[in-house]
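>>> fold the following, please.
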Amino acid sequence: MPDDGYSLREVQRMLGVSRSVVEKLIAAGFVSPRGDRQDWRFTFQDIVMLRTAQALRVAGVSPLKIVRALDHLRKSWGHEGSLTGVRIAAVGDRVAVRDEANRQWDAETGQLLLDFDPKRALGNVASIEAPRAERAREEAVELFRQARAVEDDDLDAAEAAYRKALERAPDFTNASLNLGGILVDSERFDDAIAVYRDALHYQSNDPVLLFNIGVALEDSGRFREALRSYELCIEHASDFADAHFNAARIHEELGEPTKAIRHFNAYRLLQRNQ
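The predicted structure follows:
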């Protein structure tokens, strides 16, 4: 991570959401970035918390309950680098945590929850992994920071560091997204797609990963495959405006104007509502 933190643009890239969505999550109290509104700077922990909050909102949990639950988890496991291991879920209108022993805990109260099948959220919150796994996770976070710090100047070193981070924590989605971005920029599309699809094993149907697979397929000229990936993204996140826009362009390119208009209209509506 850069010494002064991540910019809003970098946060949007990692989360796959618009500026207005990030601003709403900040206004709801999920994170408090440093700096003024024109130059917010976010920590890695901020990104994890924002991703988690957005996932829970999509799952239908109220903002107040999300704030309370994440605040409780932050106080319990809030040291930097430890907020990326434990699965969280929306259980009705509550937030639950699943630990290594497959026990379910109410994130607000710490109460043990029994006999339910939670709808998993898109992100993770806290780590209560075994010490060896925890060390691997912390090493992965440090490698991620190193990669991010050199990405603008040395892509080979950044790629190597992202790959090492994923060796230590294969479910580290942000490392997969950044590594895939480097591979796409260097026109190694199949390699990028492989990285994104590996990440889907840990974040099944993650719309940001599906969107990025679509971009890599589109850039490599596989328009029908790209279109399917954008459609999958929209199935799991109907408000993903850029997926609608890209799907509209491909339908237009393929001579399917009716379908293109439908996606363009959805894109314009989402833009107006931001």
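
>>> could you use CA atoms for every contact and neighbour count after this?
Will do.

>>> and Leu112, how many neighbours?
Residues within reach of Leu112, counting by other C-alpha atoms under 10 Å, total 12.

>>> actually, Arg9.
Arg9: 12 neighbours (other C-alpha under 10 Å).

>>> against Gly181, how distant is it?
Using C-alpha to C-alpha, to the nearest Å, one gets 14 Å for the distance from Arg9 to Gly181.

>>> would you map the strands across the protein?
87-91, 94-98, 104-106, 112-113, 119-124 (DSSP state E).

>>> of all those strands, which lies closest to Ala53?
strand 119-124 (8.3 Å; C-alpha to C-alpha).

>>> who's in contact with the closest one?
With C-alpha atoms under 8 Å, 6 or more residues apart in numbering as the contact definition, strand 119-124 has outside contacts at 48, 51-52, 55-56, 59, 83-91, 203, 206.

>>> switch the strands of the chain over to TSV; also include distance to Lys65.
Converted to TSV, the strands of the chain look like this (distance: least, C-alpha to C-alpha, whole Å):
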stretch	distance to Lys65
strand 87-91	11
strand 94-98	7
strand 104-106	11
strand 112-113	16
strand 119-124	14
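
>>> and Phe264, which of the ones you listed is closest to it?
Using C-alpha to C-alpha, those put strand 119-124 closest to Phe264, at 26.3 Å.

>>> list the buried residues for that closest one?
Arg120, Ala121, Leu122, Gly123, Asn124 (16 or more other C-alpha atoms under 10 Å).

>>> what's the answer for stretch 89-109, then?
Within stretch 89-109, the residues that count as buried by 16+ other C-alpha under 10 Å are 89-91, 94-99, 104-108.

>>> what does stretch 266-274 give?
Those buried within stretch 266-274 under the rule 16+ other C-alpha under 10 Å are Ala266, Tyr267, Leu270.

>>> about what we covered before: need the max-distance pair from the buried residues of strand 119-124.
Arg120 and Asn124 (9.6 Å).

>>> so who does Ala147 touch?
Met1, Ala157, Ala158, Glu159, Ala160, Ala161, Tyr162.

>>> repeat the analysis, applying 7 Å as the threshold.
Contacts for Ala147 (C-alpha atoms under 7 Å, 6 or more residues apart in numbering) come out as Ala157, Ala158, Ala161, Tyr162.

>>> now list the buried members of those residues.
Counted by 16+ other C-alpha under 10 Å, the contacts of Ala147 give Ala158, Ala161, Tyr162 as buried.

>>> tabulate those residues (a markdown table), appending distance to Glu134.
Listed next are the buried ones among the contacts of Ala147 as a markdown table, based on distance: C-alpha to C-alpha, whole Å:
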| residue | distance to Glu134 |
| --- | --- |
| Ala158 | 23 |
| Ala161 | 18 |
| Tyr162 | 18 |
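
>>> alongside the first, I'd like the structure of this one:
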Amino acid sequence: MHRYHRADVLRILHISAKQLIGWEKAGLLASSEMYSFFDLLQVKKVRDLRAQKVRPTAIRESLQAMQKQVAGLENPLLEASAITVRGRVAFRHEGMSMDPIGGQYMMEFAPVGQLVSANVRRMYSAQTASEFFARGVALEEDPNSQDEAIAAYMKVLEIEPNHAAAHINLGTVYYNRGEFDDAEMHYRKAVEIDSRYALAYFDLGNVLDETGRLDEAVRAYRTAIILAPTYADAHYNLALAFEKLKMPRKALKHWRTYTKLDANGPWAIHARKQIARTLENDRLKVVYRSQ
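Predicted structure coming up:
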């Protein structure tokens, strides 16, 4: 089985070392230097839940409750489809969503948050959608198997049409292949499904930036930051977009924020150089005006 180094995980999932360490300290992930593709999938699910502003404590408590409620379920993030309901983690099974802490099902046709008592021990382990999703994650990093990855994610959407993460991953595969129209379509679908999905807005911003629609990209990045103010990469890309728009003063704020959020990351050096350059240019303008 292919193994991923810690640096590979950061690159593939577009997360910072600080984020990964924080999730480990919160007890959401085991600390490791090498990861299997199942580990990669677990990190990805934690990332997606945090992007939806679910608190680490809520994630941890839901996972622990799920393991107690369902006999034989070792890893709920891999063996069940996680969703968010009012800041908590629920798990979907056979057309129903379950709150593991309360041990109750939430009917799919009922208003959000309406609970229906049920014996959750009837629930068994892996779901087909989750299995196809895991397959897609395993396949998408190899250029030779990306068509298979697309097929796997499409199968997820056949089973769960509102699976936002599958749309995100499909968009990323298409983006990496330079098929920006398809990438944008899936990113927009993810936003439509979950309007509070910061990662979806971030990825949408990337494809808008790539296709020269900088004003729209700025709006997408700003939305991602509103939803997740500590989203370091969103600040970085927004700063880049402002630089392209010849708005260095607006970029400056986000360069500074990025260096605070990810002071030791690989792009922090570039961000600091941009800060210094902007401040130096401002100083020279002041000197010029005073002459």
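
>>> returning to what we had before: kindly indicate which of the contacts of Ala147 of the first structure lies nearest Asn212 of the first structure.
Distances from Asn212 of the first structure to the contacts of Ala147 of the first structure, taken by C-alpha to C-alpha, are shortest for Tyr162, at 16.8 Å.

>>> over in the second structure, tell me which residue corresponds to that closest one.
Aligned by TM-score structural alignment, Tyr162 of the first structure pairs with Tyr153 of the second structure.

>>> and if you look at Tyr267 of the first structure?
So Tyr267 of the first structure corresponds to Tyr258, using TM-score structural alignment.

>>> quick one: residues contacting the nearest residue to its match once chain neighbours are set aside.
Leaving aside its sequence neighbours, Tyr258 of the second structure sits nearest to Ala232 (C-alpha to C-alpha, 6 or more residues apart in numbering; 5.3 Å). By C-alpha under 7 Å, 6+ apart, the contact list for Ala232 of the second structure reads Tyr258, Leu261, Asp262.

>>> do Asp191 of the first structure as well
Leu183.

>>> map it across to the second structure for me.
Counting by TM-score structural alignment, Asp191 of the first structure corresponds to Asp182 in the second structure.

>>> any idea what Ile193 of the second structure aligns with in the first structure?
Aligned counterpart of Ile193 of the second structure in the first structure: Tyr202 (TM-score structural alignment).

>>> so that match sits right up against Ala169, yeah?
No: the pair formed by Tyr202 of the first structure and Ala169 falls short of the contact definition of C-alpha atoms under 7 Å, at 10.5 Å.

>>> re the thing from before, between the contacts of Ala147 of the first structure, which sits nearest Ile66 of the first structure?
Nearest to Ile66 of the first structure among those is Tyr162, at 30.5 Å by C-alpha to C-alpha.

>>> quick one: the aligned partner of Gly171 of the second structure in the first structure and Asn174 of the first structure, what's the gap?
Alignment note: Gly171 of the second structure maps to Gly180 in the first structure; criterion TM-score structural alignment. The spacing between Gly180 of the first structure and Asn174 of the first structure, counted by C-alpha to C-alpha, is 10 Å.

>>> so for the two, which sits in the more crowded spot?
Ranked by neighbour count (other C-alpha under 10 Å), Gly180 of the first structure and Asn174 place Gly180 first, with 27 against 21.

>>> residues touching the nearest residue to the more buried one once chain neighbours are set aside, list them.
Nearest in space to Gly180 of the first structure, with sequence neighbours left out and distances taken as C-alpha to C-alpha, 6+ apart, is Ala192 at 4.5 Å. Ala192 of the first structure makes contact with Gly180, Leu183, Val184, Ala216, according to C-alpha under 7 Å, 6+ apart.

>>> which of those residues has the most neighbours?
Gly180 (27 neighbours).

>>> residues contacting that residue?
Ala192, Val195, Tyr196.

>>> how far away is the second one from Lys259 of the first structure?
Here Val195 of the first structure is placed at a distance of 30 Å from Lys259 of the first structure (C-alpha to C-alpha).

>>> between those two, which one's more packed in?
Comparing Val195 of the first structure with Lys259 by other C-alpha under 10 Å, the one with more neighbours is Val195, at 24 against 15.

>>> now the helices for the stretch 101-250 of the first structure?
For the stretch 101-250 of the first structure, helices defined by DSSP state H, counting those that start in this stretch occupy the ranges 131-150, 155-168, 173-185, 189-200, 207-219, 223-236, 241-253.

>>> need these in a markdown table (columns: distance to Met14 of the first structure).
Below are those laid out as a markdown table (distance: least, C-alpha to C-alpha, whole Å):
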| stretch | distance to Met14 of the first structure |
| --- | --- |
| helix 131-150 | 12 |
| helix 155-168 | 14 |
| helix 173-185 | 6 |
| helix 189-200 | 13 |
| helix 207-219 | 8 |
| helix 223-236 | 15 |
| helix 241-253 | 14 |
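
>>> looking at those helices, which one is packed in the most?
Comparing the helices of the stretch 101-250 of the first structure by mean neighbour count (mean count of other C-alpha atoms under 10 Å), helix 207-219 comes out on top with a mean of 25.

>>> what angle sits between it and helix 173-185?
10 degrees (axes from the mean of the first three to the mean of the last three C-alpha atoms, to 10 degrees).

>>> what angle separates helix 207-219 of the first structure from helix 189-200?
160 degrees.

>>> average offset of helix 207-219 of the first structure relative to the second structure?
Compared with the second structure after fitting, helix 207-219 of the first structure has a mean deviation of 0.8 Å; criterion: mean C-alpha distance after the TM-score superposition for the first structure.

>>> what's the neighbour count on the equivalent of Arg47 of the second structure over in the first structure?
Under the alignment (TM-score structural alignment), Arg47 of the second structure maps onto Arg51 of the first structure. Arg51 of the first structure has 23 neighbouring residues, counting by other C-alpha under 10 Å.

>>> contact partners for Arg51 of the first structure?
Arg51 of the first structure neighbours (C-alpha under 7 Å, 6+ apart): Leu15, Gly123.

>>> separation between it and Val17 of the first structure?
For Arg51 of the first structure, the distance to Val17 of the first structure - C-alpha to C-alpha - is 9 Å.

>>> ok, Gly81 of the first structure next?
From Gly81 of the first structure to Val17 of the first structure the distance is 23 Å (C-alpha to C-alpha).
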